[in-house]
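Peer 1: need coordinates for the following:
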Amino acid sequence: MPAEKNTYDLLKLILNLLLIGLLIVITYRVVEVFIFGFFWAVMVVIATWPLMIKIQQKLFNKRWLSLLVMALILAFVCVIPFILIISSVAQNGHYLIEWARTLSHRELPTLDWLNSIPMFGSELHQKWLDLIHTDGSDLVDTIQPYIGSMIGWLLEQATNISIFIFHAGVMIVFSLLLFLKGERITRDVYLFANRLSKQYGADTVTLAGQSIRAVALGVVVTAITLALIGGISFVLTKMPFPGILTLVLFICCVAQIGPVIVMLGCIVWQFWDGHTLSGIILIIVAIILTTLDSVMRAYLIKKGADLPFLLILFGVIGGVLSFGLMGLFIGPVVLALAYKLFQKWINEQA
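Peer 2: Now for the predicted structure:
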């Protein structure tokens, strides 16, 4: 009888574990689509909480008014830029189509400035002349195998943009909920951390918040600075659609894609139209922006979190390569926590 009871209890335990595991798996599959938006919202709320408090104080300490303002700010930063870009492309699409139609009738520039490049400039210039003086069949034959891959890549990027807009919408909703109950959630997080470790719990949560806020500050301020410099260069070199290009540059910097892609496209456009001086100016600006993107961001992050420069730099690079855009925050935070905890452990042992 006891053996049968033990067998029954064991089967009951196994079934309960299977049901709990199945419930966890199904729950995860249901909320999986919202996880990225939720963690993004956590990062945004931690980084912008002081701003929300200042706005609330200016608006008669009404939380719902500050939430409305924060919702407009988040929508303006995350969603509206993509809508403006898509709308602008749709409105000006006929200009692009007309430019593509007349492309074969346009006279390509000779790019005589290539001769001034030492060592291989004259050879490169001669190959360019050979290319533009033919009907372009050799070039078409060369790039034809890659046209299908290019179209597939463009479609994939269009899909990624729509997914990004969805995650941005989810982020705004979760951000408003976190803003609404921020004090209570903060208290619960500190209580949970103390339950896990009374010695390190509170310090760990505080350090994580400081790291996230420092990374956000470094990324946003750097992106704004690069966008302003790039936008001024677009205006001075008379690039078409300078406003849209500046917006795209800002988005690329925030997304950690960097300014290189936008600047490279503008440089090619200037040289293609025979504006050599403008192209050279944009090359200089591109070098400046690339340098600032690496140095300024890491410096601001280090200043906000008081952590070693190389630790933050490795955290940003490794996090982005391992986890994508969200790794921009995950990498530095994980390395910062590991570094501080290890440092405290060493000091205690000493």
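Peer 1: rest of the way, CA atoms for contacts and neighbours
Peer 2: Noted.
Peer 1: what's the burial count for residue 195?
Peer 2: Applying other Cα atoms under 10 Å, we find 12 residues neighbouring residue 195.
Peer 1: how far away is it from residue 341?
Peer 2: 17 Å (Cα to Cα, to the nearest Å).
Peer 1: second input sequence below; structure requested for side-by-side comparison:
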Amino acid sequence: MDLSELQQSVEKLGDGAGTLPGDPDANAPPAGDLDANAPPMAAVGDLFHIDKLQEIALWAVSAVVNALHEQLLPLLANVGSLLFNFIIILFVMFYFLREGENVVKFLMRVSPLPDAYERRLFERARTIVSSAVVGTGLTSLAQGVLGMIAFAVVGIPWFFYGVLMMMTSLVPLIGTALVWLPCVVYLLIIGATGKAIGLAIWCAVVVGSADNFLRPFFMKGDTGLSSGLLFFAIIGGVQVFGLMGVVYGPLIFGSCAILLHVYQLEMDREEQLASACEVAPQVLPEGTPDP
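Peer 2: Below is the predicted model:
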């Protein structure tokens, strides 16, 4: 073996020294072949990347914030009017609590309805108002408990924010969103996108729908109104009167229902009197002289 052949043998051994028998990298394709698959893999990674999910979640939250912003502007513009109305409500409540019996007696004295109908009408009004207060309190409690469950799952101080959700559930239109929406934004900022999406879905669907379905259920009681009528009465009352529409809506519906019932009773009584006044023709026996 000459010197050139020995040098070639040493170079071959040096080239194969880094490859062990059975090494999976021995038959690996060159780096250029791997680069050919890079574009489609990157596209799939971009589709399911966490940054994309955060962008989608932030877009959804911004849309909700813009909608709430449009609703909050008129509310904030009327803060003075709301405070004035609240003071008037407190004054009226104090007056009726102190002089309620005298007011009821005066209204019954000047009313053209019979006393029995008046008592029935006032009793229905009292029942509806008490049912509205109790139903609103139970609904707020239920929404707060549902919110506490969600906050505990995502790792947010559940008791504090649950109590806040109970109080804000009384606010018309936006309600509990004043509490859970900032929590969703906070979770997005810290990178907990899955928790943020879950909290938003739970609060928007479960907690939000509880106000529409539980309140009529709790208020049904002895009001004499069905759950469907109570639902529309509450929705219409809140749209027209704001927060007090929770009481005014069912009260107006219940008063109209009892007045229609009174009208029906009066019509039936008049028909009975008219039928009783009809005198059947008398048949005189033969031989009886005419009067």
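Peer 1: please, which helix or strand holds the aligned residue in the first structure for residue 213 of the second structure?
Peer 2: Under the alignment by TM-score structural alignment, residue 213 of the second structure pairs with residue 295 in the first structure. In the assignment (DSSP states H and E), residue 295 of the first structure maps to helix 276-305.
Peer 1: and that helix, how far out from the chain middle?
Peer 2: 17 Å (Cα atoms, centre = their mean, to the nearest Å).
Peer 1: who touches the match of residue 213 of the second structure in this structure?
Peer 2: Residue 295 of the first structure makes contact with no residue, according to Cα atoms under 8 Å, 6 or more residues apart in numbering.
Peer 1: which residues of the second structure fall in helices?
Peer 2: 3-16, 31-36, 38-47, 50-77, 79-110, 115-154, 158-168, 177-189, 193-201, 208-220, 227-241, 245-277 (DSSP state H).
Peer 1: got the angle for the third one vs helix 50-77?
Peer 2: Using axes from the mean of the first three to the mean of the last three Cα atoms, to 10 degrees, one finds that helix 38-47 of the second structure and helix 50-77 are set 30 degrees apart in direction.
Peer 1: how much space separates the residue lying closest to residue 45 of the first structure once chain neighbours are set aside from residue 48 of the first structure?
Peer 2: Nearest residue to residue 45 of the first structure, sequence neighbours excluded (Cα to Cα, 6 or more residues apart in numbering): residue 175, at 6.0 Å. From residue 175 of the first structure over to residue 48 of the first structure the distance is 10 Å, taken as Cα to Cα.
Peer 1: the two: which is more packed in?
Peer 2: Using other Cα under 10 Å, the more surrounded residue of residue 175 of the first structure and residue 48 is residue 175, with 26 against 15.
Peer 1: that one matches what in the second structure?
Peer 2: Match for residue 175 of the first structure (TM-score structural alignment): residue 93.
Peer 1: separation between its match and residue 156 of the second structure?
Peer 2: 38 Å.
Peer 1: contacts only, for the most centrally placed residue in the second structure.
Peer 2: The centroid of the second structure falls nearest to residue 208 when counting by Cα atoms, centre = their mean (2.4 Å). With contact taken as Cα under 8 Å, 6+ apart, residue 208 of the second structure is in contact with residue 176.
Peer 1: compute the number of surrounding residues for residue 193 of the second structure.
Peer 2: For residue 193 of the second structure, the neighbour count with other Cα under 10 Å is 22.
Peer 1: for it, give its distance to residue 162 of the second structure.
Peer 2: Here residue 193 of the second structure is placed at a distance of 21 Å from residue 162 of the second structure (Cα to Cα).
Peer 1: same question, residue 58 of the second structure
Peer 2: Relative to residue 162 of the second structure, and taking Cα to Cα, residue 58 of the second structure is found at 24 Å.
Peer 1: who's more crowded, those two?
Peer 2: Using other Cα under 10 Å as the criterion, residue 58 of the second structure and residue 162 rank with residue 162 on top: 25 against 17.
Peer 1: share the number of residues neighbouring whichever residue in the first structure pairs up with residue 108 of the second structure, please.
Peer 2: Counting by TM-score structural alignment, residue 108 of the second structure lines up with residue 190 in the first structure. As a burial measure, residue 190 of the first structure scores 17 neighbours (other Cα under 10 Å).
Peer 1: isn't residue 190 of the first structure up against residue 203?
Peer 2: No - with contact defined as Cα atoms under 8 Å, residue 190 of the first structure does not count as touching residue 203 (9.3 Å).
Peer 1: name the residues contacting each of those two.
Peer 2: By Cα under 8 Å, 6+ apart, no residue touches both residue 190 of the first structure and residue 203.
Peer 1: one step back: now the match of residue 108 of the second structure: how far from residue 198 of the first structure?
Peer 2: Noted for residue 190 of the first structure: a distance of 10 Å to residue 198 of the first structure, by Cα to Cα.
Peer 1: ok, residue 87 of the first structure next?
Peer 2: For residue 87 of the first structure, the distance to residue 198 of the first structure - Cα to Cα - is 54 Å.
Peer 1: please report how far residue 4 of the first structure lies from residue 10 of the first structure.
Peer 2: Going from residue 4 of the first structure to residue 10 of the first structure by Cα to Cα gives 10 Å.
Peer 1: ugh, wrong one, I meant residue 241 of the first structure
Peer 2: Residue 241 of the first structure is 70 Å from residue 10 of the first structure, by Cα to Cα.
Peer 1: next one: residue 64 of the first structure
Peer 2: Distance from residue 64 of the first structure to residue 10 of the first structure, by Cα to Cα: 53 Å.
Peer 1: cool, residue 76 of the first structure as well?
Peer 2: In terms of Cα to Cα, residue 76 of the first structure sits 57 Å off from residue 10 of the first structure.
Peer 1: for residue 231 of the first structure, same thing?
Peer 2: From residue 231 of the first structure to residue 10 of the first structure the distance is 69 Å (Cα to Cα).
Peer 1: equivalent analysis for residue 168 of the first structure, please.
Peer 2: Counting by Cα to Cα - residue 168 of the first structure and residue 10 of the first structure are separated by 47 Å.
Peer 1: between those two, which one's more packed in?
Peer 2: Neighbours were counted for residue 168 of the first structure and for residue 10 using other Cα under 10 Å; residue 168 has more, 22 against 12.
Peer 1: map residue 249 of the first structure onto the second structure.
Peer 2: Using TM-score structural alignment, residue 249 of the first structure sits opposite residue 165 in the second structure.
Peer 1: pretty sure that match is touching residue 139, no?
Peer 2: No - between residue 165 of the second structure and residue 139 there is no contact under Cα under 8 Å: 11.2 Å.
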